[in-house]
Structures are given as C-alpha cells and as structure tokens.
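J.: Please work out how this folds:
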Amino acid sequence: MLTKESYQLPIAQPLTEAYMKQSDDRIAALYGYYSGSRQDWERRLLALEERSALRADKSKLAEVLRAYNGRLGASNEVMASIDRIAQGAPVVIGGQQAGLLTGPLLVIHKAVSIIQAAKSAAEQLGRDVVPVFWIAGEDHDWDEANHAYVVTAEQELRKLAVTRPEGPRASVSATRIESEAWDGLLRELDEALPSSEFKPSVLEKLSELSSRSGSLSDLFAGLLGYLFGSEGLVLIDADDRSLRELESPMFRTLLLRNDELEKAYAATAAHIQSFGYSLQAEVTPGSANLFLFHPERGGERTLLYKNETGFQDRRGHSMWSKEELLHIAEQQPELLSNNVLSRPIMQDYLFPVLGTVLGPGEIAYWALTGEAFRKLDMEMPILVPRMSYTLIEGTIAKNMTKYELELADVLERMEARKEAWLKQQDSLNVEQRFGAVKAAFQEMYQPLIDLAASVQAGLAKLGETNMAKIMEQIDYLEAKTTDANHKQFDAALRQLDRIATAIAPLGKPQERVLSMVIYWNRYGDAWLQKLLEAPYSRTGGHETVHL
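T.: Predicted coordinates for the structure are as follows:
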C-alpha cells in the first residue's frame, strides 16, 4: 500500500505564502488577524460584539436566509443554524462562483473547510459558530462556471458543459437554463460515468434537483444543500433579491464614500508593491468597484467608473449622477452588485464574520481591503486558508506502489518518471545501440566530407547535408523501433496514464479540474464522509485521503 506522505501543494501567491507561514512581519498590518493565533479568534469575537450595531439587522438577515434555504428544501440542521444567526451567533463564511455540478473539487474542499473551521472555533470559544456558504451568483463569467470534468469508463477525461443562452451578459444566477439543456446534460453524464451501484441514485437525484433549477446557481445550491445539509451549512446566493434589499444601506455608503475607498485601495496596493509583492486584483483608477445590472441592456452586468459629474460605463456610453445611483441603491438595490474589492465589505456588513475561508488567490487580493474596512469603522475578519485534499482510490494507490511513485512524482514529474520507467524496461538497449551507431557513422563519414571539400570547397556543404539526411533516417528508424518496443508495455502505460488522470488531470492538481460527481458515483456518500473526517488545520495545508 502507498504510505501516507506529507505533501504541500505549491502556493502560487508569495503574499499568501507569507501570510500562511507568517514569514514576513511587514504584512501583519495588511491582515490584522492570523488564523493560527488562538488569541486572535477571541479578539475577533469581542470586536464583533462591540460593532454589532453597525451590521445589518440579524432578524431580517435570518428571514432572508430562511426563505432562501427553505426554497431549497433545507434540512432541520440548516434551519437550526439560521435560528442561531438570528440569536447573534457569529459565522465562518466562504464562497465561490456557482459551477456546473458544483464545479471542481476545490469547491467541496472549501465547504468542508468552512464547516471544520466553524466547529474548531466553536470548540475553542465555547459558543455556537455557524458555517455559511456564499454563492457568488452575481458573477457573470459564464465560461468559468458552465463546465465540469468527469472520468469515463475508459478512464479518459471528458468535459461536460452547458451552453449559455443567447442574450445580454447577465449574472450566472439570472441566466435561465431550460429543462431541455438539463436533460441533455444528464444524458451526456449518463453516457460518460462508469456503471456503479450508486449511479442510478446519483442520476435520479440530479434529475430531481435540475427539474426545479432555473439556473446554474440553483443546481449548485441544491447540490450543496444535499451534500452538507446534515452539517448545518447555511447557503445564500449573493444575487438573491431579498438579500440585496438588506444590502441597500451599504450600497449607499459605498457610493457616498467612493472616493475615500478608492484612495484606500490605492494606498494599500502601493504598500503591497513596496514590500515586493505583486497585486492579485487590479486596482483601477476611477473604478467605483461596483457593478450595475444595466436596465436598458437587458440586465447586462456593467462595471461603473467615476467621471466629473457622477458615474459611467467603461466607454462612457451610459452615465448616471450620484443621486441617480443613490436612488437605485435605496429603491432598486437588486440592480447593484459588488466586485472583488467591495464584496468583502458587504459580506462583513451582512454577517457577524468571525473568519472567512479563502483560497490562495483570494487571500492575496483580500490584502487590498484592510484600509477600506478601517475607513468604514470596520475591520477585516480572520482569513482562514482553505484545506486542500487529494483523493486516492485503492486501485490508484496500488499502482502507485507498483511503479514506486510518490504523490510528488505524479504532481511534479510524471512524464519524466514514465520515461525513466520505460528506459528501465529496455533490455535491448535501443537508445544506447542506436546512439553508438550514429556516433560511429559520424566518425567514419566526416573524413569523406573533408576529402570531398579538399577537391572542391563547395562539396563540404553537400556532404554535410547528405550526412544530416542519413542521420535523420537513422533517427526515424530509432523512433519506430522504440515505439514497437514500447508496445509490449501498453498495459503498464495505461496504468500510468490512469494515475496521472486521477491525481494530476491536465497536468494540474486534482482539486482544480475533477468534479465531485466522479466520487459520488463510485462511493455514494462515503467519499464525502472521509473528507469531513480528514485532519483539519486553521492555517490550511494539504491532506491525502484514501478511498
């Protein structure tokens, strides 16, 4: 069996790595709190209690949450969680754009991390802490949300996708999906997934959920509710109209104090760059960091920019005075939407956020928001790095042991290890013997070229061209011989390819590509329970989970 090994996925963001490892004292001012400090969790709880009057009404928030989760058929555990929010319980929150069939596995990892962080905090603080998943349904990046990768019965990676209907670039939650599109997706999924004892129930559940889903966000929420309802995970879609009504006062504040906030973002960006770190989110001069669902363009999500008299779209084709937008914020808040820099503030206004679970890129761009929080007499919550997991099935683990592969080999150097293994099997020494012949040929042929050149200088080039053609033919024969020799190892190569597809599909970590449906189909609910029982750390990290 493959032994348990310690492996950390590379962190692409140096700023995030510095936060997680606390390796740079200069960045403490950017973040304030640190998820690995027990004292910081206690300090943050006290700060939440002191600033409770600055947040949205908790009773009204609970009403919105009950209505939204009730439409999803929420479990008793979820409704009990909402009751705790109504009574003032703090939350651990995290979110993601709605993805097809929940998108890549990292979304599941984030939900698990939210639940585990809430449990960990509750145990330390001796009080209820509620897990909340924020569905970023207001986002409009359809190509990021519309697909899922599964592994077929032939062990091949297959991409399933839903085509965006014709029309304006509205939010994902506002983009309607007809039943025919869901039916086509489920037929394609049925063809792709291998047969298993759980497959009929998986397809039945997906059929049931899709039949009452008008958007990708609806199906996304339905699946998360089904998977994590027993854990009391509360769901909310940022594009929910009732939630937008609660956001109205903060939208007004974001508009009224937009210039101050812009300066705050810019000043923090300059600090980050002065420390030698790059920016993960763009701080654009003149950007209001708010979107408007353009009422005259069918609800197209339009980024707002400031001008001399108010606000406009990017190209200046549409303009609004500050008074017009303040009126919209008060009377039609559903037309406004946050961007990556204003969303953290809005989230903290709505919820008593003890900690927010974030991926590496998010931790890097949240660093930009600290001064903006302070401008509004708020403060950034504790940033909790989400956990990463690699799921390893029994057959994959067995084959990794057979070929003496560690997780790092598969994730970092799989092709090199495959080539090295093939060379070890080459008892005919094809590469060495062809190499010897090529060296001997060059040694014998070069004097002939020199002889020809001594007779007529122009013959040197002809001789070199001739030698190159002969060498090319020897290389061709070597490649054909190598391929023929490798064919006897086809079964082994297929096993190696299956390992790569399962753990590093498309050359990326499993969590960034594969859909959870693969494991749901093979193991029912057991795979998810393994994740929920895996070791957890508030400072993030990576765990291998054997299925």
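J.: C-alpha from now on. contacts and neighbour counts both.
T.: Noted.
J.: and Gly229, what is it in contact with?
T.: 74-75, 77-78 (CA atoms under 8 Å, 6 or more residues apart in numbering).
J.: let's see it at 10 Å
T.: When contacts are counted by CA atoms under 10 Å, 6 or more residues apart in numbering, Gly229 is found next to 73-79, 222-223, 235.
J.: That one and Ile11, how far apart?
T.: Distance of Gly229 to Ile11, computed by CA to CA, to the nearest Å: 31 Å.
J.: likewise Tyr19?
T.: 11 Å.
J.: so how far is stretch 72-79 from its chain's centroid?
T.: For stretch 72-79, the separation from the chain centroid amounts to 26 Å (computed by CA atoms, centre = their mean, to the nearest Å).
J.: who touches that stretch?
T.: 62, 65-70, 81-85, 130-132, 209, 212-213, 218-219, 221-226, 228-235.
J.: can you give me the strands in the stretch 101-250 of the chain?
T.: 130-135, 147-151, 157-161, 234-237 (DSSP state E, counting those that start in this stretch).
J.: Indicate which one of those is closest to Thr465.
T.: strand 157-161 (44.1 Å; CA to CA).
J.: For the closest one, buried residues please.
T.: Buried residues in strand 157-161, counted by 16 or more other CA atoms under 10 Å: 157, 159-161.
J.: Please generate a structure for the following sequence too, so the two can be compared:
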Amino acid sequence: MELFEPFIAPASGLMNDYIMHDRKLLKYFEYKPEISSLKNRYERTVSRHPADRPRLARIIGSYMERFGDSPAAREALEHFSEGAPLVVTGQQAGLFTGPLYTVHKAISAIVLADKASAELDRIVVPLFWVAGEDHDIAEIAHVYRQTDRRVDKMNFPHMEYGKRSASAARLNKQKIGSHMEAYFKSLPETEHSKELFETIRQLFDRANTFTDFFSAFLHWLFKDSGLLFIDAADPALRAYEAEFFAVLIDRSAEIAEAVCSTEQTLRQDGYPTSLDANPESANLFLAVGSERMLLERDGDRFVCGNKIYTKEELLQLLADNPELFSNNVVTRPLMQDMVFPVLSYIGGPGEIAYWAELKSAFEVMGLEMPVVMPRLNMTLVSRRVGFLLEKHSMEPAAAIGHNEAGNRREELLEAARETEAEQLLASLEQELTSRYEDVREKFSSVSKGLLPAVDKNLSIHLDQLTYLKRKLQEEVELQHDVQLSQFRTIEQELLPDGNPQERIYSPVPYLNQYGPDLIGDMLKMPFNYDRNHKIICL
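T.: As a prediction, the model looks like this:
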C-alpha cells in the first residue's frame, strides 16, 4: 500500500476558495480550516464547555455496547469523561455505510483527532454522529456496482417506509436480504468473500433498523480505532437535548432570520446557496404518527401538518415527549455544539457549503462556530488499475483530476475514425433527404393523405443509415477494443460516470478484494491533514 498526496482542485468553487483561505469566504466562518486553529478554539470555548460528561459518556456507552465490546472505544470514552474534547463528523445511515466517503469521514476524524492531540498536548477523541433522524430512506437504500462497461445503481426496497426516520424504519429482512444476496453474487469471488459476506449477514440479521445496521457495520470496521459513535435519534440523547430544544424553539424566529440574511449575502458574494432558507421555518422536525414532519411558524404559533401549537403547548410537548423532536440541517450543528465540546467538525463539500450559512445562527444562540475542516478526499487505486496506469504512463493525479483516461479514449477514437466512410454516409443521407422532398411534392399534388406514408418511408431509410453508422463505429471500437477497454476500466474505477469514486462506490467491493484489514491498513498511512488529495495505491 502506497500513499500519494498531490493537489487536485475541488470541483466546487466555494470549496476551492475555502481550502485556499479566500478572505471573501472565510468571513462566513469563525476559524481558518487548519490545525493551528484548534488551539484557539480549545482555549476560547471548548475548555469551558458545560457538558455533563458522565451522563453523556453513559449515553454513548449504552448505545455502543449493543454492537459489541471494544477496548479502544472504552478507553476513548474514559478520556472523554475525564475532559477530552471531540473531533466530530457524521453521515446518514447508508447501507454498508453508504458511499466510501463515509469511511473516509471516519478516517478523517481519527486522523484529525490524533493531529489535534499533538497540537494541544492533550488527548482528543473522535466521534461519529449517525444521522438516524433523517427520513430520506431513498437516499440511503441503494448501492452502485461495476458491471462490464457501466456503473449500475441497485435500489433496495424502501417505498414502504414513507417519511419514517432511519432509526424508526425497521428493516424488511426478507426483501432487503434478498437484494443483499444479489449484490454479493454480483461481486467477484475472492479469498475474503465467504467470511466477509457471512460477517455482513450476521450484522444485518442482528439489526432492527437502518441505523442499527449502519452503526454495527461502522463499529465492526473501526472497533480498534477508538472511534466513538452515537445515533442522533437515540432516546437517551434526545432526553439530554430537551433543554436545548427549548432554546431552539424560543429563538427559532431569530435563527431563521439570521440564516436567510446570511444566505442573501452569500449570493451577493457570488456563491451558490444550498439551504433555500425559509423565514417561517422553525428548523425543527416533529414526529407525527409514523412520519417526521417539518415544524413551521405562523406568527406566534407553530404549525406541523394540520396541527397548530402555541409556544407553551409545544414546550409542554417537548417536556413530555422529547423523543418526538429532531433537528434539521440548520439546527443539527447548533445542537451538536450545545451538547458536546466540539473542537472541530469535519464535513464534505456539500456540508461546508451550508455551514457557510450558519455563523450568524451560532451567534444568535450565544455559540461560536467550531473549526470546520474538510474531510480528507481519497481515491483507492486497485492493483489492476495501478498496472494499467503504469502501462499507459499515466499519473494517478491526472487520471483523477483531469480524466486523463477519458481524454486518451476520445483521442484514440478520433484518430481511428473512418472519416471517408462517415462522409459517404452523410452525403447519402443529405441526398436522400433532398430527393424525398421531391417525392413529397409530387405525392402531395396527388393527395396530401399520402404524405405520412412518404415521411414514414424516409424515416425507415434514415434509420437504416443510422444503423450503418452505428455498425461502423462498433467495428472501429472492436478493432481497438483492448486499449479502449483499459481506458474505460481506469475511468470506471477512479471516476465512475464522471463522479469522484468516493461518492459512488460502497466499501464492500474493496473489503471483498483486500480483506477486512483494509481499514486498519489505511489508518496506518502517514496522512497529512491538508488540502491535498489522498491517493492510496492498494
């Protein structure tokens, strides 16, 4: 396993400005995204955080123990109880952890916690916040897999869940299990397959909900790393959060106004906005029956579906049933900061885009935004693709950052084109179309009712020419199939359908190929926590 750390510019202009410390964007954040900011954050805020650490440690420990013992996690939890600050990241509860970037987030948190420990000369603990309160099951109930010449999206059954949160959506063991078996069968059999698939089946069989399965999978991958995790929808955590929900309800109008104002300023500065802020939103959700519904304000009242509450009624409902309340994308970061001593939050490009809208909301709550660090962007290069890159004298950074394989493929196709044959077909098509205009005119003088037959006949001939063009192209590609196939293989692994690998593929194919020790081996890599891309040649 080998690590390369070249700079590859982000696709997002906002993200590029953020990692390059552009002043125009940094004014929307409290700190620069660099390790040297962590000490100031700790001394100014985190060291005095009023968290009830013993109670939170019990909540986290109680949640994690259902997924099995982990001496490393127990030690991390003890450090937290004794005053260690946290590096926090999080993600929705995707099947098999969702895309690779979920694993990369967890690795980023572990790496940054280690770097922060050295910077602060005190232990810092990583925490993964599982977004079990999220109700977009369609977004988490699928995987992508490589087929011979394309990337295939495999949807798992999810329509029955409606707007239930991931922590309330009970797994349909029969339907999802059969799809899981089909997914396993689509992967190549290796020396690791039998044990890997059996382990995943056991995790699945013991899980009740999407969140259970996600957390069990995450625990299995990182049990030796000291990574802590908690479900945002855990009832014990929700009870702890009740007093903070009360403040969020009380200041909901100010929070909404602050976010709307910041969103407008961001647009004026030329940045896209992602929250689509609503000045009437309470930025909270309420569980109504089996569904999670948005809470909105109407003057002094709060509206949720067809139910209307006064502030006093809503606060009483909170006191009686705190588990009914949950955060949205605006209030989740605020809640995290009120509950935990967050030294830094690690987010992807989409998250950092919406964090840019939240600084004033933090200020409304009397909070300071933590150091927002980009997650480490990673690409895994299999041995097969590594061989092909070397064979074609192609740098991994060029293949990832500039789609060099795709460019080479297009150049090869252009050079191999049968231009004379193509021109002959184009000329024939033009002549045929012209002659049929004469036929149309003649037939029209007999009867306009004949025109549909003429047009259909022309269409049949043109379809045949299109068929010939396609067959010509197929033959050209067939004659250069070896090289074209190799370029496609590189593209399909590193930039599937033009997307970053970490946004598409699950970790399962890589665990299948390289074994469950892959994550531990990655954690041993000497990562720098910087703006550079991490290319890991397996």
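J.: Superposing both, give me the TM-score.
T.: The TM-score (TM-score structural alignment, normalised by the length of structure 2) is 0.88; 517 aligned residues with a CA RMSD of 3.1 Å.
J.: follow-up on the earlier one: more neighbours: Tyr19 and Ile11 of structure 1, which one.
T.: Tyr19 (24 against 14; other CA atoms under 10 Å).
J.: which bit of structure 2 covers the host helix or strand of Ile328 of structure 1?
T.: Using DSSP states H and E, the element containing Ile328 of structure 1 is helix 322-331. Aligned using TM-score structural alignment, helix 322-331 of structure 1 spans residues 311-320 in structure 2.
J.: so Thr3 of structure 1 touches Ala397, yeah?
T.: Yes - using CA atoms under 10 Å, Thr3 of structure 1 is in contact with Ala397, at 9.0 Å.
J.: which residues are common contacts for the two?
T.: Glu406.
J.: Looking at these two, which is more packed in?
T.: In terms of neighbours (other CA under 10 Å), Ala397 is the more surrounded of Thr3 of structure 1 and Ala397; the figures are 19 against 8.
J.: Gln312 of structure 1 maps to what in structure 2?
T.: Using TM-score structural alignment, the equivalent of Gln312 of structure 1 in structure 2 is Val303.
J.: Confirm that match sits in a strand?
T.: Yes - under DSSP: H, G, I helix; E, B strand; the rest coil, Val303 of structure 2 sits within a strand.
J.: Excluding chain neighbours, what is closest to it?
T.: In space, and not counting its chain neighbours, Val303 of structure 2 is closest to Glu296: 5.2 Å by CA to CA, 6 or more residues apart in numbering.
J.: before we move on, back to that, ok, of the contacts of Gly229 of structure 1, which come out buried?
T.: Applying 16+ other CA under 10 Å to the contacts of Gly229 of structure 1 flags 74-75, 77-79, 222-223, 235 as buried.
J.: Please report how far the counterpart of Arg332 of structure 2 in structure 1 lies from Glu197 of structure 1.
T.: Alignment note (TM-score structural alignment): Arg332 of structure 2 maps to Arg343 of structure 1. Separation of Arg343 of structure 1 from Glu197 of structure 1 (CA to CA): 43 Å.
J.: list the contacts for the residue lying farthest from the centre of structure 1?
T.: Most distant from the centre of structure 1: Val455, at 69.0 Å, with distances by CA atoms, centre = their mean. Counting by CA under 10 Å, 6+ apart, Val455 of structure 1 touches no other residue.
J.: cool, and Glu2 of structure 2?
T.: Residues near Glu2 of structure 2 by CA under 10 Å, 6+ apart: 381, 522, 525-526, 535-538.
J.: hmm, try it at 6 Å
T.: Shown in contact with Glu2 of structure 2 (CA atoms under 6 Å, 6 or more residues apart in numbering): 536-537.
J.: ok so, going back, give me the subset of the contacts of Gly229 of structure 1 lying in strands.
T.: Leu235 (DSSP state E).
J.: just how off-centre is stretch 6-15 of structure 1 within its chain?
T.: The answer for stretch 6-15 of structure 1 is 14 Å, by CA atoms, centre = their mean.
J.: At the geometric centre of structure 1, which residue do we find?
T.: Leu106 (5.4 Å).
J.: Ignoring the adjacent residues along the chain, who's closest to the aligned partner of it in structure 2?
T.: Under the alignment defined by TM-score structural alignment, Leu106 of structure 1 is paired with Tyr101 of structure 2. Distance criterion CA to CA, 6+ apart; nearest residue to Tyr101 of structure 2, sequence neighbours excluded, is Glu502 at 4.9 Å.
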